[in-house]
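Chemist: I would like to see how this sequence folds:
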Amino acid sequence: MDWKNSLATVAFIVLCFVGIPLHVDINSRNETADLFETYIRKYNKTYRNNSLEYKRRYSNFQNSLKSIELMNSAKSSDIGAIYGLTKFSDLSPDEFLHNHLLPGLHERIAKRNYTDKNNLHSYKHRRHHTNHIHKRAVLPQKVDWRTKGIIGAIRNQKDCGGCWAFSTVETVESMNALKTGKIETLSVQQSKPLI
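Modeler: Now for the predicted structure:
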């Protein structure tokens, strides 16, 4: 009888270690599926009726969730970026690269000649003849500019390659909002490169 009780105890323990992870996986899968359905509704995705496309997008979505979890868990403190879902979370990295980034952009930028000697001389001259007063600022640990109404709405540059224009215009909008207290939307299309 003693060996039967021991065997039953071992079997119960093994069942717990095998059964519990299966139960967690089922719940996790259900939560992920529910989250994906919410994602589809939020971003108005249209592949619900195409089962092959749906499966592929769901797989990409699961990979995005893993990446998000990995990046958020790698943070050493509460200060810093918080990663989450975007309208691109159902794309593979290759799809995002192909559809939303310009191929060869890095190489084209590297080929540009940014060594205008007049600008370089002017910069060195100003830097050399400017009195620098160094003050040590007391800065807060964290500032969320979204809650202060300083950051405008997120814009999608699509594949235009004008990231410099978007970042410049949004910086000017934020600087203006800091000074005036209200956010004004400026035109990205009317910005011009200085070079």
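Chemist: From now on I want contacts and neighbour counts done on CA atoms only, so please keep to that.
Modeler: Noted.
Chemist: Relative to residue 65, how far out is the spatially most central residue of the chain?
Modeler: Against the mean C-alpha coordinate of the chain, by Cα atoms, centre = their mean, the closest residue is residue 83 at 5.6 Å. Noted for residue 83: a distance of 10 Å to residue 65, by Cα to Cα, to the nearest Å.
Chemist: repeat for residue 31
Modeler: For residue 31 relative to residue 65 (Cα to Cα), the value is 12 Å.
Chemist: quick one, which of the two is more surrounded?
Modeler: When residue 31 is set against residue 65 and neighbours are counted by other Cα atoms under 10 Å, the residue ahead is residue 65, at 18 against 12.
Chemist: next up, for comparison:
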Amino acid sequence: MEPKLAVAVFVLFLAFAACSANHHRDPSVVGYSQEDLALPSSLFRSWSVKHGKLYASPTEKLERYEIFKQNLMHIAETNRKNGSYWLGLNQFADVAHEEFKASYLGLKRALPRAGAPQTRTPTAFRYAAAAAGSLPWSVDWRYKGAVTPVKNQGKCGSCWAFSSVAAVEGINQIVTGKLVSLSEQELVDCDTTLDHGCEGGTMDLAFAYMMGSQGIHAEDDYPYLMEEGYCKEKQGVFDGACSVELDHALTAVGYGSSYGQNYITMKNSWGKNWGEQGYVRIKMGTGKPEGVCGIYTMASYPVKNATRWGA
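Modeler: Just a heads-up that it's a prediction; the model follows:
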């Protein structure tokens, strides 16, 4: 029986499985000599240097070496079968099967968190009508500019977020002509009703979250952390009930309109985890002379006269 450890050698993520395969044109996958296989310590050292592996103790290093040897043997045995694919060593070659599954696989059927309502309604999968004869012989959206560079989820079971975001990045480019890298971290942090961050989730629920949130932030605005963080998307244009007895000061930094609601953008001083990354949009044009929360009643601003250098 082939050792289960081999699954950790490398991964090809699909929605229904995780498997290992490298294209046979890569010469490194068939470059292991009999000496390497008989005494792989030298290969382990060079592999460790290539992937920047550092271990906390000699004991851990020995344990990783044993896993490495088992994975290497599986690679050699698989490649000798001369199938349609070839295996090779990558950064996961010292990771055991169960450890790999726990750390890097995150596709899960929707399971609500404790106390969360069941809100998902099943929908039918829709195919666009296309005659078989009209389909191109092959398609590769990478060469059509609809795929962002490969990202790294790290030791976080967030593959569901990466899969969802990659699909939205692609369809956005196909429709608009603009390829924008979007935020997986927003899904990990904020899509938490039925999805579970680094503990797993599903793509259809991620799509529902993005639709309900009227989109998703760019990766530059909400970068990936390889771990769960605080949701920075308490968002919207605020027009709720609040006192006009002033007890806090903010700074107006701009104004705009969103879905027919005019607003003033206010910079707060409670850190980036509050509001919209530290800001709040307050509705204007409500007909109240004092403004929402009384923001017009004590406004002030500085001025600075222009001066010449050296004056």
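Chemist: May I have the TM-score of the superposed chains?
Modeler: Structural agreement between the two chains, given as a TM-score (TM-score structural alignment, normalised by the length of structure 1), stands at 0.54; 152 aligned residues with a Cα RMSD of 4.1 Å.
Chemist: Helices of structure 1, start to end?
Modeler: Along structure 1, the stretches classed as helices by DSSP state H are 2-42, 51-73, 93-100, 105-111, 117-129, 163-180.
Chemist: Which one of those lies nearest to residue 137 of structure 1?
Modeler: Counting by Cα to Cα, residue 137 of structure 1 lies closest to helix 163-180 out of the helices of structure 1; the figure is 17.7 Å.
Chemist: Show me what residue 52 of structure 2 lines up with in structure 1.
Modeler: Structural alignment places residue 52 of structure 2 opposite residue 44 in structure 1 (criterion: TM-score structural alignment).
Chemist: burial of that match, as a residue count?
Modeler: Residues near residue 44 of structure 1, counting by other Cα under 10 Å, number 10.
Chemist: likewise residue 105 of structure 2?
Modeler: As a burial measure, the neighbour count of residue 105 of structure 2 was computed by other Cα under 10 Å and equals 23.
Chemist: got the contact list for it?
Modeler: Applying Cα atoms under 8 Å, 6 or more residues apart in numbering to residue 105 of structure 2 gives the contacts 18, 157-159, 200.
Chemist: thinking again about what came up before, compute the distance between the match of residue 52 of structure 2 and residue 153 of structure 1, please.
Modeler: Taking Cα to Cα as the measure, residue 44 of structure 1 and residue 153 of structure 1 are separated by 19 Å.
Chemist: repeat for residue 97 of structure 1
Modeler: Applying Cα to Cα, the value for residue 97 of structure 1 to residue 153 of structure 1 is 23 Å.
Chemist: between the two, who's got more neighbours?
Modeler: When residue 97 of structure 1 and residue 153 are compared for neighbours, residue 97 comes out ahead with 13 against 10, by other Cα under 10 Å.
Chemist: What lines up with that one in structure 2?
Modeler: Structural alignment places residue 97 of structure 1 opposite residue 101 in structure 2 (criterion: TM-score structural alignment).
Chemist: can you check residue 166 of structure 1 too?
Modeler: Aligned counterpart of residue 166 of structure 1 in structure 2: residue 162 (TM-score structural alignment).
Chemist: Please name the residues that touch its match.
Modeler: The neighbours of residue 162 of structure 2, taking Cα under 8 Å, 6+ apart as the test, are 153, 184.
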